[in-house]
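> I would like the atomic coordinates for the input below:
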Amino acid sequence: MIGTRPASIGRIGKTLAHIAVTATLLSIFTPTGALADAGFKRWVASFRPVALSSGITPTTFNRAFAGVTAHDPVVLEKARYQPEFTAPVWDYIDNRVNENSISVGQAQARQWSPWLARIEKRFGVPRGILLAIWSMESNYGEILKRDEVMRDAIRSLATLAYADKARAKYARTQLIAAMKILQTGDIDRGHLTGSWAGALGHTQFIPTSYQAYAVDIDADGKRDIWTSVPDALATAANLLHKNGWEPGQTWGYEVVLPAGRKIPAGSRTLAEWQSLGVVRANGKPFPRGSQKATLKTPDGRGGPAFLLTKNFFVIKRYNNADKYALGVGLLADRISGYPGLVQDWNRPFTPISMKEREELQQHLQTLGYYDGNIDGKIGETSRKAIEAFQQRNGISPDGHPSKEVLSVLRRR
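Got it, this is the predicted structure:
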């Protein structure tokens, strides 16, 4: 019945989850699962001479693969979903640039101020950008504390090399690099953890990037991006610096496009853009008319528009996605005390704050629809819970965390 509490949904969800876990365990011990593990073991054995020919010692290889006897199915599941390329831009930004990430970033700026000043002086990258990257990559290190998120980097990369054809070449290269990190002694085997794709530490460096850019700024003899925040932030700064970061320059400007006029694409100087009727959204003049910038409208003509400078594209050397670089830039500005966007995103619903999103998740959990974290971040689990609630209450099941849905939940 519409509006009634679905008392059985939570129990059904737990039963389904139990069935799924049971099926997974059975797959490991049934002949099919046994064959898969045997295939993985054969792959590891075949990879050994490749690793040794690349400079990995037999001792390091044995240490790396000690206890790694099966591939990681969670890694393959996560490989199928990358929000930088699938989520709508407003959804991606809302989950990463919000009152929580801003306030925590400002607190971290105060806590690490002396180190940030030292890093800025050495590499020329502003602290706001570094703090935003730290937030985007690991929620200021919080995900490193979550066992359900962090994976064994060796097992993750070996899984991708063994079972993911699209990423096999990448994974083999990164696996050898990860073993070289282990071989140098910068990290011990028990702490060589990372994301499903093998990204490491507070600032989530893939192993080859770690080799190229890792910095021991705290001078303890180890380039430790897992437990040393200064090393992690300096490593991020070094990557941007070596890829052409222009000190003293912004990543971009929010702009307003002239009404009823088609604006050509391409890269032009800010003075040329201004001559075409493109002006800053805050009404201020462009500080350097000779600086080149590229126009992007990630949410269409009716959403916010941006003129993006070279530094925006340097950020993309960290993660080659416009949404990612935009998220870093917008969050960096807010951490640094600048106001938010003048033109809001074209969300197909009335948005709510992060605290209201947490409240929404709490209501859904109480009603038995949701069993995830109460963190205000609207991922796939939250959207499915919202959709289920909407369906049972006569609301179009779009899965959006809207004020309208929250209002209905508050009445339950």
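> going forward, measure contacts between C-alpha atoms and count neighbours the same way
Fine.
> which residues in the stretch 301-412 of the chain form strands?
For the stretch 301-412 of the chain, the strands defined by DSSP state E, counting those that start in this stretch occupy 305-308.
> let me know how buried the residue nearest to residue 244 when sequence neighbours are not counted is, in neighbour terms.
Distances taken as Cα to Cα, 6 or more residues apart in numbering place residue 314 nearest to residue 244, at 6.6 Å, with adjacent residues excluded. Per other Cα atoms under 10 Å, the neighbour tally for residue 314 reads 21.
> swap in residue 317?
Counted with other Cα under 10 Å, residues neighbouring residue 317 total 15.
> check whether it really touches residue 242, as I assumed.
No - look at residue 317 against residue 242 with Cα atoms under 8 Å: they stay out of range, at 10.3 Å.
> contacting residues for the residue nearest to residue 244?
240, 243-245 (Cα atoms under 8 Å, 6 or more residues apart in numbering).
> which among these gets closest to residue 55?
Comparing the contacts of residue 314 against residue 55 with Cα to Cα places residue 243 closest, at 27.3 Å.
> tally of neighbours for that closest one?
15.
> and what of the one 3 residues further on?
Each residue near residue 246 was counted by other Cα under 10 Å, and the total is 16.
> that one in helix, strand or coil?
When classified by DSSP: H, G, I helix; E, B strand; the rest coil, residue 246 comes out as coil.
> run this one through as well so I can compare:
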Amino acid sequence: MISGHFSPAVLTMVAALAAAAPAAAQGSFSDCLRGLEQQARARGVLPQVFQQATTGLTPDNSILALLDRQPEFSRQPWEYINGLVAANRVAEGRRMLQTHRAAFDRAERETGVDRHVIAAIWGIETSFGKSKGNTSVVRATATLACYGRRQDFFRGEFVAALQIIHQGHVSPANFRGSWAGAFGHTQFMPSTFLRAARSGTGSQRIDLLGSVPDALMSTGNLLRAEGWQAGQGWGYEVVVPQGLDFTLAGRDRPQTIAQWEARGVRRVGGRAFPRKSDPAFLHLPAGARGPAFLMLPNFRVIMKYNNSENYAMAVGHLADRLRGGGGFAQAWPTAERALSQQERIELQQRLAQVGLYTGTVDGKLGAGTREALQRFQARAGMPADGFPTAALLQRLRRGG
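Okay, the predicted model is just below:
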């Protein structure tokens, strides 16, 4: 979830720096741990628990090079989504829904979250428990708490990991997960565990690593806590009329379904929308030439799990496939190549130079970049779909 994409040369440089900095600063790592011990004690972690978890602990030199890789932002939407919603994952997910039917029944009943969405998150995060990660969560969070650009965040995660150990949910030896500290069947960060983890069997101990019922219940509970609306889906694939003003698209421009219908937006296949008063925003993940969607509030809830529209689309689409649905009705513009990391950075720089982009220049083409592109396209008399292409970058290079 906390990842990114750089050129091979940049990755080599970052990896070298990541390896050198901790190696040259063992003393500072010890100092950092001593400071973290005070924070842990303030959260009720016993000194012996801290000592057991950190004795002999060294930084993981390989982690910092991974901190900024984000495939959600660096690949074309269809590449990312299709890669996660593969036929074998759909088939396996349908088997898991049957195998663990009782656990899904209970999680859906008690949290109000659609079982297919819970199953989709499970499948995307760890391939239904097959790829939970084998990195020490304590070591990973300690490394990132002491080095890198997100130390404040990871200090909290390190202390939360020790709280989980202190509470008896997992032992230090078994506390293993991803390089960034997420763990279990559905990859909770330690602080998320403390906030939302729930037992699926009524046990006092919550085991997200070994218990499927606990993982499903906890995932449903987290989505419920983030505002999941029971009985509603995540969104609809739609057909937009020719000439629709694409500046209406975007997360900050919701309208009711009835208002979108009045503008000529229709659900694919001629099906009716079930609730005309639902708010929804128009999403064009591949611009005017790709599929279009009206996204419901639950789409934003899925994004709380991973703040990426492509991730939320993959979860929603996989959930629909697990339910028995098919692929998207409209084709993706697959001939359009993805911009390189340097091109994405240049795109943001040029948008900033003309006063249209004020966000971070990081090559992550999220909502802020897309809205800036829409403003540029509208000013240039182009369809303002906000989709970054090589041709659009070339036009920016020419000054519009």
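> what's the TM-score for these two chains?
Put the two chains on top of each other and the TM-score (TM-score structural alignment, normalised by the length of structure 2) is 0.76; 318 aligned residues with a Cα RMSD of 2.0 Å.
> that older thread, so what corresponds to the residue nearest to residue 244 of structure 1 in structure 2?
Using TM-score structural alignment, the partner of residue 314 of structure 1 in structure 2 is residue 301.
> for residue 55 of structure 1, same thing?
Aligned partner of residue 55 of structure 1 by TM-score structural alignment: residue 44.
> ok, now which ones touch that match?
Residue 44 of structure 2 touches residue 163, counting by Cα under 8 Å, 6+ apart.
> shouldn't it be within a helix?
No - per three-state DSSP, residue 44 of structure 2 lies outside any helix segment and is coil.
> next, count neighbours for residue 329 of structure 1.
Residue 329 of structure 1 has 23 nearby residues by other Cα under 10 Å.
> wait, residue 66 of structure 1
Residue 66 of structure 1 has 10 nearby residues by other Cα under 10 Å.
> residue 102 of structure 1 maps to what in structure 2?
Matched across to structure 2, residue 102 of structure 1 falls on residue 90, judged by TM-score structural alignment.
> from residue 314 of structure 2, how far off is its match?
12 Å (Cα to Cα, to the nearest Å).
> and if you look at residue 173 of structure 2?
According to Cα to Cα, residue 173 of structure 2 and residue 314 of structure 2 sit 33 Å apart.
> compare neighbour counts for these two and give me the winner.
Each of residue 173 of structure 2 and residue 314 has its neighbours counted (other Cα under 10 Å); residue 314 has more, 23 against 10.
> in the stretch 1-150 of structure 2, which spans are helices?
With DSSP state H, counting those that start in this stretch as the criterion, the stretch 1-150 of structure 2 has helices at 8-23, 26-42, 47-54, 71-74, 77-84, 87-99, 101-111, 115-126, 137-146.
> now check structure 1 for the residue matching residue 109 of structure 2.
Counting by TM-score structural alignment, residue 109 of structure 2 lines up with residue 121 in structure 1.
> and residue 187 of structure 2, what does it touch?
Residue 187 of structure 2 touches 125-126, 132, 177-178, counting by Cα under 8 Å, 6+ apart.
> my bad, residue 124 of structure 1
Residue 124 of structure 1 neighbours (Cα under 8 Å, 6+ apart): 237, 241, 245-248.
> ok, it to residue 253 of structure 1 distance?
Residue 124 of structure 1 sits 20 Å away from residue 253 of structure 1, going by Cα to Cα.
> try residue 88 of structure 1
Residue 88 of structure 1 is 21 Å from residue 253 of structure 1, by Cα to Cα.
> neighbour count: these two, which is higher?
Of the pair residue 88 of structure 1 and residue 253, residue 253 is the one with more neighbours under other Cα under 10 Å, namely 20 against 14.
> what helix or strand does that one sit in?
Using DSSP states H and E, residue 253 of structure 1 sits within strand 252-256.
> Provide the aligned range in structure 2 for the helix or strand that that strand is followed by.
Next helix or strand after strand 252-256 of structure 1 toward the C-terminus (DSSP H and E): strand 267-269. With TM-score structural alignment applied, strand 267-269 of structure 1 matches the range 254-256 in structure 2.
> what about whatever residue of structure 2 lines up with residue 292 of structure 1, neighbour count?
Using TM-score structural alignment as the criterion, residue 292 of structure 1 maps onto residue 279 of structure 2. Number of residues near residue 279 of structure 2 (other Cα under 10 Å) recorded here: 18.
> I am finished for the moment; much appreciated.
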